[in-house]
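>>> Here is my input; please provide its structure:
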Amino acid sequence: MTAERTIRVSLQGHAYDITVRPGLHADAGAKLRALSKAAKAVVITDSNIPAATVSAMVTSLAAAGFAATVATVPAGEEHKSVEHVLKLYDQILPLRIDRHTPIVALGGGVIGDMTGFVAATILRGVPFVQCPTTLLSMVDASVGGKTGVNHTVGKNLIGAFHQPIAVLVDPNVLKTLPQRELRGGLAECIKHDLIRDAEGFANLEKDIGRALAVDIKYLTELVAHNVAIKARVVEADPFERGERAHLNFGHTFGHAIESISKYSYSHGESVALGMVAATRLGVLLDLLSEADERRIRNVITAAGLPIDGLKLDRNQVVDSMAFDKKVAGGKIRFVLLDGIGKAVVRDDVPVALVREAVESLV
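Down below sits the predicted model:
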């Protein structure tokens, strides 16, 4: 049996545990009961989550004494909107929940972001629990309290910081995850090591095939390693006013690609291309060696993610970055690498070099 891993996130006035163990969702009710005396619970999920997974969660909550109700939204990034948040309010408010009623996010990053935003705003704030079901949401979206929805102008422009009371990660659900989704999650794993852990990146170079083979023991350790990196960054900067910006490596380019493509490129694919562009930009600025660039491109390729073949208008991609949340004082801030394992933020990048970096994706 794979041992349970617990990573503590210690924030001023709000600490919580991220627990990682195969089979953990069967014990979700007991874990939540230790944190809440509420009589009710709400589970938010989408049409991608197998009925058996939803049923098992409801059964676990009921066994712990929660009267659990399921609220649903259609699956897909295109439904991560204010309109669908309003529909969730319509499903939840008639249940007469109170400010102690926990809301459980059972799904990928879209569900986690939407559930967190609903929990942050309904009744001016209720507790919520992250139960991520994709590798991407396990290692990234479920940790750190960033919640929100998209707007036609750009991604995640409407939201709030609202920390969960617990994150319960069951790697067994990855057995049914489509390969494209698994590969997308590996993009964030690569990112974490690139900004913080050169040794971890070297390990990925050797072992990333084990993730693609759905080796649950390896994936359990990989998830625990990644959430530990993200937890330390979040602790240092819970409201993204400084160091936490490092987590956006690849995302300035990536979010533009995702938005312009109307999400035909997945988040993981967009971030992979964004990391390739950011890596090229680092080389152009003499921050990063071409040897390190080759290593990065090779690992992204080994993960089954794209490094070129961009089918979008490059000018649109560059222009879209001006609407990114990371723009400050009219300047686009880029997270770049000053060597593998070390991130830096630059806001003095000439637009000609940005265009060259985007052109490298063709």
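
>>> drop to CA atoms for contacts and neighbour counts, all remaining ones
Noted.

>>> got the residue ranges for the strands in the stretch 1-150 of the chain?
For the stretch 1-150 of the chain, the strands defined by DSSP state E, counting those that start in this stretch occupy 5-11, 14-20, 40-46, 67-73, 103-107, 128-132, 146-151.

>>> How about the stretch 251-362 of the chain?
Using DSSP E, counting those that start in this stretch, strands in the stretch 251-362 of the chain cover 327-328, 331-332, 334-337, 343-346.

>>> tell me what the second one is packed against?
Secondary-structure packing of strand 331-332 (3 or more C-alpha pairs under 8 Å, 6 or more residues apart in numbering; DSSP states H and E): no helix or strand packs against it.

>>> to compare against the first, here's another:
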Amino acid sequence: MTTVIPVRTERPYDVVVGRDILLPQIAEAVAGAAQVLVVHQPAMARQADALKAELGDHVLLAEVPDAEAAKRIEVAQFLWQIMGQADFTRTDMVVGLGGGAVTDLAGFVAATWLRGVGVVLAPSSVLGMVDAAVGGKTGINTEQGKNLVGAFHHPARVVCDLALLDTLPRNELLTGFAEIVKAGFIADPAILTLLEEHLDVATDPTTPEFAEIIARSIQVKADVVAEDFTEQGLREILNYGHTLGHAIEHTERYRWRHGAAVAIGLMFAAELGRLAGRLPESVVDRHRAILESLELPTTYPIGRWQTLLATMRRDKKARGAMLRFIVLDDVARPRVLEGPDDSMLFTAYQSLAD
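Below you'll find the predicted structure:
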């Protein structure tokens, strides 16, 4: 069964979810392009070769590093060089085939070449499917922080082929569920119920329950993005757990998986909401129970607070010197907490100490 989720921005596009849909969906989406640059991670080399065989000699292949190592200016320059040598025009297209870092990179390169060429995103990870590839955010990292350089750029289509997840190691599959948990807490409690009551099948890529939980998570993001594409208001709720999560990734020099860092960020945001007098302790406990059932971390070393605080102050969600966090008043009731004092922040962090 194939599910089509429309993203109704000023340039509407579809997110297509199903099994064994990769080649036909991409071929349809890039039809008419004179040239296609397929940006892929090493693990997707076979699929990239199959795509070239399907589409013909006008397809160029570019292999980039795994994970956050792909999101560097040097890698973007490598891709720009390929496009320049091939005389890429605005009628040509980019395909991002791989995890969330690859789709972020491919989207950024497409957004910046000739001020915007078409891009099709084919995420190969849970994280990429439910978060990175949906919503039009693109970016690369700098020494100062994550995603500080980027652009908003709509894809022409997002193709989520669940068959690509069948061979993922269990820990890599589960790390992407941090974003699914986030979607459940900020907007769709049915996601949380599915995880609590049907964990085994909900985390098995071959089951209808897994397909449902992926589609529900994508729908949460699609609904938010349709209302606020450039993050002027509502879209901020998608940052639940991400302020501390991004700081942990930066502190760990991107050796941590994004989902592991966000899991700790979710616990921090839940504790912050509790300390602010907004979130019942039972909901904080629910965060911990669901994340731990998914084998995701909920604690972090206490001695790194000052480094993390300094990184958070450079976060793109800050306003001047004021830190801003998304917290919950309850499940599916997110709101912005502006300028919490440092003692409250540290107390919330202490609750995570291992």
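
>>> hang on, the earlier thing: just name the most buried of the strands of the stretch 251-362 of structure 1.
strand 334-337 (a mean of 26; mean count of other C-alpha atoms under 10 Å).

>>> one step back: so can I have a markdown table of the strands of the stretch 251-362 of structure 1 showing distance to residue 262 of structure 1?
Formatted as a markdown table, the strands of the stretch 251-362 of structure 1 follow (distance: least, C-alpha to C-alpha, whole Å):
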| stretch | distance to residue 262 of structure 1 |
| --- | --- |
| strand 327-328 | 21 |
| strand 331-332 | 22 |
| strand 334-337 | 23 |
| strand 343-346 | 27 |
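
>>> Of the strands of the stretch 1-150 of structure 1, give the one that comes closest to residue 248 of structure 1.
Distance to residue 248 of structure 1, taken as C-alpha to C-alpha, is lowest for strand 146-151 among the strands of the stretch 1-150 of structure 1, at 12.7 Å.

>>> which part of structure 2 lines up with the closest one?
Using TM-score structural alignment, strand 146-151 of structure 1 corresponds to residues 137-142 of structure 2.

>>> same deal with stretch 262-274 of structure 1?
Aligned by TM-score structural alignment, stretch 262-274 of structure 1 corresponds to residues 253-265 of structure 2.

>>> Same check on stretch 323-343 of structure 1?
Taking TM-score structural alignment, stretch 323-343 of structure 1 hits residues 314-334 over in structure 2.

>>> Residues contacting stretch 240-260 of structure 1, please?
Here stretch 240-260 of structure 1 makes contact (C-alpha atoms under 8 Å, 6 or more residues apart in numbering) with 154-155, 191-192, 195, 230, 233-234, 236-238, 264-267, 270-278, 312, 316-318, 320-321, 324, 326, 334-336, 343-345, 358.

>>> 7 Å instead, please
Applying C-alpha atoms under 7 Å, 6 or more residues apart in numbering, the contact partners of stretch 240-260 of structure 1 are 154-155, 191, 195, 233-234, 237, 265-267, 270-271, 273-275, 278, 317, 320-321, 324, 334-336, 343.

>>> do the same with stretch 175-186 of structure 1
Contact with stretch 175-186 of structure 1 is made by 134-136, 214, 267-269, 303-305, as judged by C-alpha under 7 Å, 6+ apart.

>>> ranges for the helices of structure 1?
28-33, 51-63, 82-92, 109-121, 135-136, 179-196, 198-212, 216-236, 251-260, 267-284, 290-302, 314-320, 351-359 (DSSP state H).

>>> I'd like to know which of those is closest to residue 169 of structure 1.
Within the helices of structure 1, the stretch nearest residue 169 of structure 1 is helix 216-236; the backing value is 8.6 Å (C-alpha to C-alpha).

>>> Show me what residue 225 of structure 2 lines up with in structure 1.
By TM-score structural alignment, residue 225 of structure 2 lines up with residue 234 in structure 1.

>>> what about that match, distance to residue 228 of structure 1?
Using C-alpha to C-alpha, to the nearest Å, residue 234 of structure 1 is found at 10 Å from residue 228 of structure 1.

>>> Residue 347 of structure 1 now?
With C-alpha to C-alpha as the criterion, residue 347 of structure 1 and residue 228 of structure 1 are 28 Å apart.

>>> In terms of neighbours, single out the busier of these two.
residue 228 (20 against 14; other C-alpha atoms under 10 Å).

>>> tell me the contacts of that one?
residue 7.

>>> could I get the strands of the stretch 1-150 of structure 1 as a markdown table with mean neighbour count and distance to residue 219 of structure 1?
Converted to a markdown table, the strands of the stretch 1-150 of structure 1 look like this (neighbours: other C-alpha atoms under 10 Å; distance: least, C-alpha to C-alpha, whole Å):
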| stretch | mean neighbour count | distance to residue 219 of structure 1 |
| --- | --- | --- |
| strand 5-11 | 17 | 12 |
| strand 14-20 | 18 | 10 |
| strand 40-46 | 23 | 23 |
| strand 67-73 | 17 | 28 |
| strand 103-107 | 28 | 18 |
| strand 128-132 | 28 | 14 |
| strand 146-151 | 23 | 24 |
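
>>> can you put those strands in a markdown table and add distance to residue 114 of structure 1?
A markdown table is the format used below for the strands of the stretch 1-150 of structure 1 (distance: least, C-alpha to C-alpha, whole Å):
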| stretch | distance to residue 114 of structure 1 |
| --- | --- |
| strand 5-11 | 21 |
| strand 14-20 | 19 |
| strand 40-46 | 9 |
| strand 67-73 | 10 |
| strand 103-107 | 8 |
| strand 128-132 | 11 |
| strand 146-151 | 6 |
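
>>> who wins for proximity to residue 116 of structure 1 among the ones you listed?
Across the strands of the stretch 1-150 of structure 1, residue 116 of structure 1 has its closest neighbour in strand 146-151 (5.2 Å, C-alpha to C-alpha).

>>> packing partners for the closest one?
In terms of contacts (3 or more C-alpha pairs under 7 Å, 6 or more residues apart in numbering; DSSP states H and E), strand 146-151 of structure 1 is packed against helix 109-121, strand 154-161.

>>> Pull out the buried positions in the shortest one.
Taking 16 or more other C-alpha atoms under 10 Å as the basis for neighbour counts, the residues of strand 154-161 of structure 1 that come out buried are 154-157, 159-161.

>>> coming back round to it: relative to residue 40 of structure 1, which of the helices of structure 1 is closest?
helix 51-63 (9.2 Å).

>>> now the angle from that closest one to strand 128-132?
150 degrees (axes from the mean of the first three to the mean of the last three C-alpha atoms, to 10 degrees).

>>> And helix 51-63 of structure 1, what's buried?
Going by neighbour count (16+ other C-alpha under 10 Å), the buried part of helix 51-63 of structure 1 is 53-54, 57-62.

>>> Check stretch 219-239 of structure 2 too.
Judged by neighbour count (16+ other C-alpha under 10 Å), stretch 219-239 of structure 2 contains these buried residues: 219-227, 229-231, 234-239.
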